[in-house]
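> What follows is a predicted protein model with its sequence.
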Amino acid sequence: MAKPVSTALQIGLVAVALATAVALVAYFSFPAYFEMAQMLFPQASETDALWSWLDWGYLLLTLLIALPLGAIGGAWLSRRIVVPLLEVARAIRAVAAGDLTARANPSIQGFGESARLVADFNAMAERLERAEAELRFSNSAAAHELRTPLTILKGRLQGVADGVFALDDDLIDLLIAQVDGMTRIVEDLRTLGLFNAGSLELSVTNVDLALIARDVTDLSAEALQARSMTLSLDLRSSPVLADAARFRQVLLALIDNAMRYAPGTRLTIATGLEHVTAVLTITDSGPGLTDAALRQGFEPFWRDEESRARDKGGSGLGLSVVRAIVHAHDGQVRLHNAPGGGASVTITLPARIPD
């Protein structure tokens, strides 16, 4: 794609073109004007006064030709500069009034900067509209996620107040579980909000992903056994600068995700170094990820096969939080299907190279 010529350069080129056109008109029309003057005034002597009169007449004729050319060129030039600006101003007023679908007309032709202004504004407006839609969806989804535990809490507490339910240990455990679920949702939303605002605080220290993975798997061993999952570890030293607590959160979320959607399978966790990159991979031997999950798995509140996923629990925020924490560490995370089958999550971070 050719680089657009700047507005200043194009204005200069137009001015040079107009000046050249006027000069050519003046140069080539002078002989014809002189011959015509001789034919019309053959008796006129070549006096200073006569030639002064002829000169003024020639100047007037030149102006009659040059002024329309200049006016046409100026109008064309101003249209190419001003009209895109007016169109962007119209769209800005529409967006300010609440119409996030407003766009500047991209078919309006302008010079370099004004044409780029139209394109840049439309790109910004599209991102703003998408962000607004995502915000509305997130608010609606968060309310929906919180409604279920709140309904259970209200119903059970109302039942206790009415004497329908006895406040025994089982009911207390159920109520605590609902509160814990809401706490996780709120904390996940807080983490995402802080990341999106660029305010996610990290306590970065020298850590080894292999040691973090071993600690988390030791804590999760009983839960994995309850889900009939076998654990395979390939932990090689992977020194990084990271927030250890946040990466424990990442690993717990990924293990929890595997237990929910691939119970009874083998879970493999591996760490290692590839050149100057630390790599953490978690792979299960389950059915793998659908194309939709590969594309949208990190989106907040997104679930594959929504109705069945809800039966398996989870808020749909786990992978979004994982991505936020990894990106906050200048890392990358991706979903993919393992060559031998199963879902796999690979996290890469800049490795800490010893001095």
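Received the coordinates, thanks.
> okay, CA-based contacts and neighbour counts for the rest of this
Noted.
> Do a quick rundown of the helices in the stretch 151-300 of the chain.
According to DSSP state H, counting those that start in this stretch, the stretch 151-300 of the chain carries its helices in the segments 169-196, 209-226, 244-261, 291-296.
> meant to ask about the stretch 1-150 of the chain, not that
For the stretch 1-150 of the chain, the helices defined by DSSP H, counting those that start in this stretch cover 7-40, 48-96, 112-162.
> other SSEs contacting the second one?
Yep, that's helix 48-96 we're talking about. helix 7-40, helix 112-162 (3 or more C-alpha pairs under 8 Å, 6 or more residues apart in numbering; DSSP states H and E).
> Which positions within the first one qualify as buried?
Neighbour-count burial for helix 7-40 flags Thr7, Ile11, Ala15, Leu18, Val22, Ala26, Tyr33 (criterion: 16 or more other C-alpha atoms under 10 Å).
> here's the one I want to compare it with:
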Amino acid sequence: MRMKLAATAAAALAALPLSASADGEVNIYSYRQAFLLEPLLEAFEKETGIESNVVFAKKGLAERLEREGRNSPADVVMTVDISRINELVERDLVEGVETDTLNQNIPENLRHPEGKWYALTTRGRLIFASKERVEKGEISTYEDLADEKWDDRICTRSGKHPYNIALFSSMIAHHGEEKTEQWLEGVKDNLARKPQGGDRDQIKAIAEGVCDLSIGNSYYYGKMLEDENQRPIAEQVFLVFPNAEGRGTHVNISGIALTKSAPNKENAIKLMEFLSSPEAQRIYAEANFEYPANPDIQPSGIVAEWGEINPDDLSLQEIAENRNAAVKLVDRVDYDGE
């Protein structure tokens, strides 16, 4: 396969003048790491003969698209969070796409109402609980995190991290701002330490006895189990799928959007359709311990062993629209403060 990669943020944003006119190519700007895309793009080229060029960056792709304007070589953007993909919509950088294939493969709540983005995989925002200090069934909902019984027993990363903002946005959608603010104050009161680190750091804190509960994306748990050094730490917690018996567990997405400047639009749409297909959904989900966005495809491997997830069917677009309100609530309750 002749897939071209720019694998560092600096190189991605400063160089790699992708060909904007070559036939049989598709140019991808990606927040998703290149090694996760490689098996997908190999399968895509094998099926279609279309080669892929990938720019990977941790940040700044929206700004790059704005700077390049209609001369941008990018055909699609792939993201790892609903807020990042919605940023492209808000900046008017992406174009709506609607095809029978995409609409059949991706549920309505996991795509933009006008086809400006489509989810490719989902991940649950789960509760991780100490096997030693928490009984199974003792906590079952996000709402429970504010119960005073968990005083000084919860660890989380920053409240302003996009993954937490998405969760808080979903709480606003379900409960309104006033009740969500009260809930968030309760969660803050129950924190064992100031928010810090990433999702895996919270599991480590549980193993070290700093706290008994944490919030994290499901795929981080899979990554820890895969790592022989981190596996003993991960094995000290069990998973809770919050609200599984009610509205369902909050999920976030990795997604894809067609740029307005796409010089290879037809190839880009073929890629989008391929990535929603059963074959690609299996490859993509397995590569990062995620759930397929296509509901006809079941999770496999370690993810399947965790048990069935009942995802909240709330529109991800509605969650994105509550983002600013969620950020204000985090500031108002001083969630990241001492």
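Looks like it came in fine. Everything quoted here is computed from the prediction, not taken from an experiment.
> Structural similarity score between the chains, please.
Here the TM-score for the pair of chains, by TM-score structural alignment, normalised by the length of structure 2, is 0.20; 121 aligned residues with a C-alpha RMSD of 7.0 Å.
> before we move on, back to that, generate JSON lines for the helices and strands packed on helix 48-96 of structure 1, with distance to Ala49 of structure 1 as supplementary columns.
Shown next, in JSON lines, are the helices and strands packed on helix 48-96 of structure 1 (distance: least, C-alpha to C-alpha, whole Å):
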{"stretch": "helix 7-40", "distance to Ala49 of structure 1": "14"}
{"stretch": "helix 112-162", "distance to Ala49 of structure 1": "51"}
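> re the thing from before, now, which of the buried residues of helix 7-40 of structure 1 sits nearest Ile255 of structure 1?
Checking the buried residues of helix 7-40 of structure 1 against Ile255 of structure 1 by C-alpha to C-alpha gives Thr7 as the nearest, at 56.3 Å.
> so which of the helices of the stretch 151-300 of structure 1 is the most packed in?
When those are scored by mean count of other C-alpha atoms under 10 Å, the highest mean neighbour count falls to helix 244-261 (a mean of 19).
> just checking, what packs against it?
Packing partners of helix 244-261 of structure 1 (3+ C-alpha pairs under 8 Å, 6+ apart): helix 209-226, helix 318-328.
> Report the separation between the residue nearest the centre of structure 1 and Ala133 of structure 1.
The centre of structure 1 sits closest to Arg127, judged by C-alpha atoms, centre = their mean, with a distance of 6.8 Å. Distance of Arg127 of structure 1 to Ala133 of structure 1, computed by C-alpha to C-alpha, to the nearest Å: 10 Å.
> Using TSV, please lay out the helices and strands packed on helix 244-261 of structure 1 together with distance to Ile185 of structure 1.
Shown next, in TSV, are those (distance: least, C-alpha to C-alpha, whole Å):
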stretch	distance to Ile185 of structure 1
helix 209-226	20
helix 318-328	9
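> now for those helices, which one comes closest to Thr191 of structure 1?
Nearest to Thr191 of structure 1 among these is helix 318-328 (6.8 Å), distances taken as C-alpha to C-alpha.
> now for that closest one, which elements pack on it?
Using 3+ C-alpha pairs under 8 Å, 6+ apart: helix 318-328 of structure 1 touches helix 169-196, helix 244-261, strand 332-337.
> what's the angle from that helix to helix 169-196?
40 degrees (axes from the mean of the first three to the mean of the last three C-alpha atoms, to 10 degrees).
> can you state the direction angle for helix 318-328 of structure 1 and strand 332-337?
Going by the same axes, to 10 degrees, helix 318-328 of structure 1 makes 140 degrees with strand 332-337.
> Which secondary structure state does Thr348 of structure 1 sit in?
Three-state call for Thr348 of structure 1 (DSSP: H, G, I helix; E, B strand; the rest coil): strand.
> in terms of contact, does it touch Leu280 like I think?
Yes: between Thr348 of structure 1 and Leu280 there is a contact under C-alpha atoms under 8 Å: 6.5 Å.
> Now do the strands in the stretch 51-200 of structure 2.
Counting by DSSP state E, counting those that start in this stretch, the stretch 51-200 of structure 2 has these strands, from start to end: 51-56, 76-79, 94-95, 118-130, 154-155.
> Which among those is found nearest to Ala166 of structure 2?
Closest among the strands of the stretch 51-200 of structure 2, once you apply C-alpha to C-alpha, is strand 118-130, at 9.4 Å.
> Any chance of JSON lines for the helices of the stretch 1-150 of structure 1, columns distance to Asn257 of structure 1?
Converted to JSON lines, the helices of the stretch 1-150 of structure 1 look like this (distance: least, C-alpha to C-alpha, whole Å):
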{"stretch": "helix 7-40", "distance to Asn257 of structure 1": "54"}
{"stretch": "helix 48-96", "distance to Asn257 of structure 1": "40"}
{"stretch": "helix 112-162", "distance to Asn257 of structure 1": "17"}
